[in-house]
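**Q** just coords:
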């Protein structure tokens, strides 16, 4: 992800990279999509309803109910920092009609916080979300009643606030990190001139501790008004009846006069503002330049036309920036751009380059030169013609894509409400766009480009490794560089390269395949290939009939997996070489082709083959339409038959690795993680060093790659194609791949699992520069892998997490969030447990003791009620998995079964997966889990 895209994501900005012109502010010409029932009560309360039964593929019984309060942190006064967020927490406590609290009312409905109900606050709004899995009229009415209490009847008692402060404080503490510090610096730069940097959503440590309940009640009375709210519901219910219930529930609260809102848009000026990101944890050298400008929407076709011009200009600019990377000087790289919104009516266009240490000035000069070059020359006509055709294709495609959105309806409705826009009928809006695009020319797009790049409100900032101070001059000297570049006769822009159309290399003489065994009841057959590889083939239609799974229109793909023992954790040799060789081979694509040629071929043929290397295995996976299976097998074959690494790929990746390894910045949390890894795995070095890279020449890595592909391979295919057709393709593309390990030292193939060492250890360090402590636990226990045990451990982990949250958060307010992972590792036959949370430094040791005690009480956490709940939940998940992705599920389970058992028995026992989810069996299993082999990490602030 490019740097500036990360900036915009952090700030909650709306990227314009996706072509979605279905919402235009206050548009009177295009109405709301008729499938959405919407209205406004007499008191100003608005509602937007979608009956999911309108779509045949909608999740059955699912309701997504959102109560949106159109106020957030930007509406706070100077003495109210964090109040909007604190109110969001407090409305879950007592209310007029729910003296025991809103949270209890939700849980009494069988809902779980985090999973079924939650809330969030940002700068502009506050949102409450409820999910009902099996909707009934009674449940939905109950949710509406609870929402009414949240909206109008919260008590916000001082005694409850004092308890909640501790949780909010831990939420604030949990966000403290290098990343948050840098993001805050970026936010202050990008939104300078507005209130956003001065209104942190979560507040400050001081305001969380000291803000009085009366201030929260004041904000609540000001902004939690019916005329400042909207209800958005996606549900399988009659919208007319739901409308009546909404009127009964929310219609009696009187409309109120809202306070005057603070301006959201920054004040733009003609100054070049300069800044620097100074966090000492920085690992990159960068120069960024950003332009800010007005972009207001109106209710006219002219506004929609402007939106189209923006979209076309942005697309052309992205492509041109990519091409200009080819002419960057040494020490400057990764020229990138992005566009987004910093506020409702102000957009930002940003550019950046990465540089080597000591070359920020060159990076700045290069960045300005390339921007002035693009501005002076404008885009090429042939490029405009292509983006014009893209607009037409996307508009036509959008008409059909919106016919079945599923739960995306909820997302789109909420987005329209929070941005004060209209969700148009896609056919009407896209037909209108198709008419408007005919009025747009290259001249219009180039004019918009010049308008953007002539915006006087600009922000320039630098970032350096370790937060070092960088001097790139004053605004006057930067302006002089702009003037100098404008006076130069800058060369023409780079043109799109002509990319040759490639075809896969022809296969050699076919190999052969022979049947080893067959299981007709499961539809599984095992085959031996003439090169020593083996193929396990599954016809899913056999099991579909057995499990009564109806075929879908999308069941037209073949799933392919190829697994070898080419893991990275070799006993003799470089583990880094094994990993880098695979990375470079993937980047090479097909040896002898350029990257552009391979990417074009892959896009045209819709072929995507991914690799995943583990300590003791290397797997390639892909799925493709049945008619194109030969193409997928062909690209895999080319990868194996010609496993050479392209020199340009080698040079590029090796340079990047050396730059990363050469950065001498080690963040405190990284030091903590390294010490934990050393305690767990007895590894003295866990980070890549320059000394690891020095011996890795292209010749050496090619040798490693050739050694890897010489290993025999086990193939798994799930396909509804005729068996003979699949085996013929295997003979043509797979059976003739050379496999010859005899040419290599057999000891070079020996690998070892990466496993935590036996015993107990505590890593207790005081390194954190923030007022935050962290607890981590890594433990394991030997458990033979089985599908039933894997399911049991998954749910036991969820139960442990829920109970730890209850004890550490709700009962003692010691943490904000707890993360627990409990999985059965099939490679190591170990149940592996991970627990992680942050807390105040003063409470870390007490919370660690509570965690230790909770682990011993896992069997007591298993109750009849909980087991009934997870049994039903698993049945729903499994049924949905099989109905929606039967073939994809089978390929995963087939691979597991054949690898671990040597046969396909897992497929024969899928209907027994829930048999382990009983109180007796879960308790008995939990009794065996002591996790005596453990490493505990305690990360404290600096002394």
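**A** Right, received. Where do you want to start? Keep in mind it's a predicted model, so treat the numbers as computed, not measured. Numbers count the residues shown, from 1 in each chain.

**Q** C-alpha from now on. contacts and neighbour counts both.
**A** Fine.

**Q** can you tell me which residues contact the nearest residue to residue 414 once chain neighbours are set aside?
**A** Sequence neighbours aside, residue 232 is the residue nearest to residue 414 in space, at 6.5 Å (criterion: C-alpha to C-alpha, 6 or more residues apart in numbering). With C-alpha atoms under 8 Å, 6 or more residues apart in numbering as the criterion, the residues that contact residue 232 are 47-49, 65-68, 410, 413-414.

**Q** how near is residue 232 to residue 410?
**A** From residue 232 across to residue 410, the span is 7 Å (C-alpha to C-alpha, to the nearest Å).

**Q** And here is the other one:
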């Protein structure tokens, strides 16, 4: 991993040569929200998104996104963000015990498949998926679950004790080769940051010994409406669902003197950071090369940001094409290669080059990937590469427009979640 401050700027300038300049004011224009999405905020701070979509018919997705994760844990809570996620399925105000699972499985919504959640370092997201919308009572129950997950998880002492064993087993079985190698690389990837200390699954000593109040404190401090968003996409009446949300979630109080939701920096580095992780059970050898870059703040994700995002997609496409062409040649340095621009942590993006190495010649594979990244950095791309990438990109957009009424619910769900958590634009494919 390295930080070359001029890297993405050089690529952008090389790719955009000849594109007509926009006025600065034009690039700073806010991106409108897709008019097909009902978007609003309650007085208590809760954000909501509702979109009607009929793929599939008579089904809907019900999500609650929490803008909090393992990064906000104290040392004495290491692993409790994930533990709390488990507790959401062990009793709430209106669904005691296994009530959520028991009820929804009677209408074909299966636990672990349609009823699920995940915790990461920066967010926690819960979902009821593929929920039938054939009866209003089912819709009401799904909304009530989201309501309870927001503010009314029971956290009963006996349920906490019972869940320790479940988490221990998950901790044990989850220590596979990939996880173990990731743990080895964390101090390098996230050097100088709190991200190096939080791997979500947590510290087994904390899991075994934490006092119940530690979990309650984390829940009360961070699960609150100003850090939450409700997302409903599917075959629903938007006006009706909006009215239900306004009524049902009104009893959740706005936080008084809330704790600041901090965002932790991942520092830049002048010299490359190099990490090597090995494990006897590893199935593949993969090399990653990251060029870090600061994220664009939410308020700066304007029309100009959309333009820059397109440039990044074109760059990734052209690099991936080059690496793929290299793989097709006799005696290639690696067996697979690709590139992408992605969010590394909430405060840092990265341009990534990665390749699957040949077991008999790993060093040449590493050299080959570095060589290709350096070639891009120094010389950019030629006109034919750019023309091909633009044609592919436009064709993709045109296909999305043509298929806009055939998109699955989940696609629109994640547009809303990313808009809430990261401020990613979601203007809609027509725009």
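**A** Done, it's in. A quick note: this is a predicted structure, and the numbers were derived from the prediction, not measured.

**Q** Give me the TM-score for this pair.
**A** Here the TM-score for the pair of chains, by TM-score structural alignment, normalised by the length of structure 2, is 0.81; 395 aligned residues with a C-alpha RMSD of 2.9 Å.

**Q** hang on, the earlier thing: return the residue of structure 2 aligned against the residue nearest to residue 414 of structure 1.
**A** The equivalent of residue 232 of structure 1 in structure 2 is residue 231 (alignment by TM-score structural alignment).

**Q** name the element that match belongs to?
**A** Per DSSP states H and E, residue 231 of structure 2 falls inside strand 228-234.

**Q** The next helix or strand after that strand relative to strand 228-234, how many degrees between them?
**A** Going down the chain from strand 228-234 of structure 2, the next helix or strand is helix 238-248, by DSSP H and E. Interaxial angle of helix 238-248 of structure 2 relative to strand 228-234 (axes from the mean of the first three to the mean of the last three C-alpha atoms, to 10 degrees): 150 degrees.

**Q** Could you pull out the buried residues of helix 238-248 of structure 2?
**A** 238, 241-242, 244-245 (16 or more other C-alpha atoms under 10 Å).

**Q** Tell me the one of these nearest residue 431 of structure 2?
**A** residue 238 (21.5 Å; C-alpha to C-alpha).

**Q** Tell me who's in contact with that closest one.
**A** 38, 50-52.

**Q** which residue ranges form the strands in the stretch 251-400 of structure 2?
**A** Counting by DSSP state E, counting those that start in this stretch, the stretch 251-400 of structure 2 has strands at residues 286-294, 334-345, 348-357.

**Q** starting at the chain centroid, how far to the first one?
**A** What that stands for is strand 286-294 of structure 2. 18 Å (C-alpha atoms, centre = their mean, to the nearest Å).

**Q** what packs against it?
**A** The elements that strand 286-294 of structure 2 packs onto, with contact taken as 3 or more C-alpha pairs under 8 Å, 6 or more residues apart in numbering; DSSP states H and E, are strand 348-357.

**Q** List the buried residues of the strand it packs on.
**A** For strand 348-357 of structure 2, by 16+ other C-alpha under 10 Å, it's 348-357.

**Q** And stretch 367-383 of structure 1, by the same measure?
**A** Buried positions in stretch 367-383 of structure 1, judged by neighbour count with 16+ other C-alpha under 10 Å: 367-376, 378-380, 383.

**Q** now do stretch 197-210 of structure 2
**A** Buried residues in stretch 197-210 of structure 2 (16+ other C-alpha under 10 Å): 197-204, 207, 210.

**Q** Make TSV out of the residues you listed and add secondary structure and distance to residue 327 of structure 2.
**A** Shown next, in TSV, are the buried residues of stretch 197-210 of structure 2 (DSSP: H, G, I helix; E, B strand; the rest coil; distance: C-alpha to C-alpha, whole Å):
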residue	secondary structure	distance to residue 327 of structure 2
197	helix	37
198	coil	36
199	coil	34
200	coil	36
201	coil	37
202	coil	39
203	coil	41
204	helix	43
207	helix	46
210	coil	51
